[in-house]
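> sequence first, then the predicted structure, then my questions.
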Amino acid sequence: MARIRTIKPEAFASESLAEVGVHAERTFFGLLTQVDDHGRFRDQPAVIAGLLWSLRPEHGAIGVEDDLTQLAEAGLICRYEAGDGKRYLHIVTFRRHQKVNRPSGSRCPACSLHPAASGQGDLKAVRAQGELRESSQTTHGDSGEAVVTHETAGQRGLDESSVSPHGGSGESSVISHCPDLGPRNVDLGSPPSGGAAAPAPEAVSTQQLIGEYAASCAHRPPNGVLGHLGREVVKLLAEGIAPEHIRAGLARHRAKGLHPSTLPSLVHEAMNATGSTSDLMRPESANTVRGHRAWANPVDPAAAYAEEL
């Protein structure tokens, strides 16, 4: 449901907005009217294009995807995936610039990387969880009453909320999409490198792989294509796919010029394709038939073709 929002005059002199294109700036102002009272909305470029650009068909879902990528790189929005497997976004500075009287509840899960931008209600829930955890470690004052340090509980709740939500021992690399927090490359799949003599593992980021892909192209691909490829690379790294296999898949994608969603299939092809078609032949399909020999019109046919006869 669209809402009436406030745009401050200094927004048109914002250095952050000046980093993005005019289309991205218009999409940002349009998002202000579509997000809920906590600044959240579903990350669906096609739906956003229909809401904000319905009378501008030349700027469709691919253009909106480019807009959202620019806004995320400028730190104006944060794109994240919640526990339900769906993608969401929220305006990072929404609570700072929008004063909502009696905000309604949100149907979108909060972003754990920006607890301060999630609204007062979510902060109270975080503090309450921290107080429950601290309640088992109470101290007794002079009067004998149990005393709980609420400041420590609140700080613990905020500290725990800063942990990346994409945890799990099966993931090899987790990359934060929030530019203002900086890139986070966490290698969760490799064992800890203990000891002073242990070499530090070399981490390959999504930005590095996409940068190599763009540099090897004759012309720089559109930002929408690079953004889609970046999301596919993030998923592949999270599955533990080796960077050299991803590079090989990107090289095949560049040569064939296919849709970015085909990158996993190309990586699979690079990982498991056989080098020769002879490996695909069944053992029983070997040469069991004697080669053809032209009729030679022998004097004694029975003696010449005794084996065949």
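Noted; the coordinates are in hand.

> from here on, just use CA atoms for contacts and neighbour counts.
Will do.

> quick one, strands of the stretch 101-250 of the chain?
Secondary structure of the stretch 101-250 of the chain (DSSP state E, counting those that start in this stretch): strands located at 139-140, 146-147.

> who are the packing partners of the first one?
Right, strand 139-140. Applying 3 or more CA pairs under 8 Å, 6 or more residues apart in numbering; DSSP states H and E, one finds that strand 139-140 contacts strand 146-147.

> in a markdown table: the strands of the stretch 101-250 of the chain, plus distance to Tyr213 and mean neighbour count.
Below are the strands of the stretch 101-250 of the chain laid out as a markdown table (distance: least, CA to CA, whole Å; neighbours: other CA atoms under 10 Å):
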| stretch | distance to Tyr213 | mean neighbour count |
| --- | --- | --- |
| strand 139-140 | 58 | 11 |
| strand 146-147 | 58 | 12 |
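
> got another one to weigh against that:
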Amino acid sequence: MPNRYIRDSINMSSSLAAVSILSEVLFIHLLLAADDYGRFLAEPQALCGLLFSMRTDISIENITEALQELENEGMIQRYQADKRTYLQIVKWSKYQRARAKNSKFPAPVLDAVDTCKQMQTNAPDNDNEHDHGSEHDHDNADSINAIMRKGSL
């Protein structure tokens, strides 16, 4: 996983103050786990296994509720692509910068309503089959995909 910097201004976030402690912890884990474009899997079972594998007190239902809270607060956007559910951390580019040339996860498709509310970025998607970002990013994507194929999450 890439190294991430979390600014101390997170301590004064009114959005984080509006959600439960578990939602806040999930959001911080997502900041650390997301790819360079702020995208990650949004399937509760996968998140429970990938982000909270050592915690027996956090259930899939807890993660489902926390995701809904984060989405209601406008901190994440969930979307479907390739028959999977992903998330995009809203305002990602304001706090992090992309180092990889491509995302490990598909981009959300903006509908007409979203297009009016949010500016589109010109960040490249992962459609370019000849450029896969850093070797480290490619290895992480392969590891996550292998875990998901095994059905262990």
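Sure thing, it's come through. Keep in mind that this is a model prediction, so the values were computed, not measured.

> can I get the strands of the stretch 101-250 of the first structure in a markdown table including distance to Val233 of the first structure?
Below are these laid out as a markdown table (distance: least, CA to CA, whole Å):
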| stretch | distance to Val233 of the first structure |
| --- | --- |
| strand 139-140 | 50 |
| strand 146-147 | 50 |
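
> out of those strands, the one nearest Ala128 of the first structure is which?
Closest of the strands of the stretch 101-250 of the first structure to Ala128 of the first structure is strand 146-147, at 15.4 Å (criterion: CA to CA).

> so the closest one matches what in the second structure?
Under TM-score structural alignment, there is no match for strand 146-147 of the first structure anywhere in the second structure.

> show me what counts as buried in stretch 224-237 of the first structure.
Of all the residues in stretch 224-237 of the first structure, those buried under the rule 16 or more other CA atoms under 10 Å are Gly224, Leu226, Gly227, His228, Leu229, Gly230, Glu232, Val233, Val234, Lys235, Leu236, Leu237.

> where do the helices sit along the first structure?
15-18, 22-34, 45-52, 61-73, 94-97, 120-134, 150-161, 206-216, 223-238, 243-256, 263-272, 301-304 (DSSP state H).

> go through those and pick out the most buried.
helix 61-73 (a mean of 22; mean count of other CA atoms under 10 Å).

> so which elements touch that one?
helix 22-34, helix 45-52, strand 77-81, helix 223-238.

> and with 7 Å instead?
Where contact means 3 or more CA pairs under 7 Å, 6 or more residues apart in numbering; DSSP states H and E, helix 61-73 of the first structure is packed against helix 22-34, helix 45-52, helix 223-238.

> Asn102 of the second structure corresponds to which position in the first structure?
In the first structure, Asn102 of the second structure lands on Gly105 (TM-score structural alignment).

> start to end distance for stretch 93-100 of the first structure?
End-to-end distance for stretch 93-100 of the first structure, by CA to CA, to the nearest Å: 13 Å.

> sorry, that was for stretch 75-92 of the second structure
OK, stretch 75-92 of the second structure end separation, CA to CA: 9 Å.

> in that stretch, what's buried?
Met75, Ile76, Gln77, Arg78, Tyr79, Tyr86, Leu87, Gln88, Ile89, Trp92.

> run through who's touching it.
With contacts defined as CA atoms under 7 Å, 6 or more residues apart in numbering, stretch 75-92 of the second structure is touched by Gly38, Arg39, Phe40, Leu41, Ala42, Glu43, Leu70, Glu71, Pro106, Pro108.
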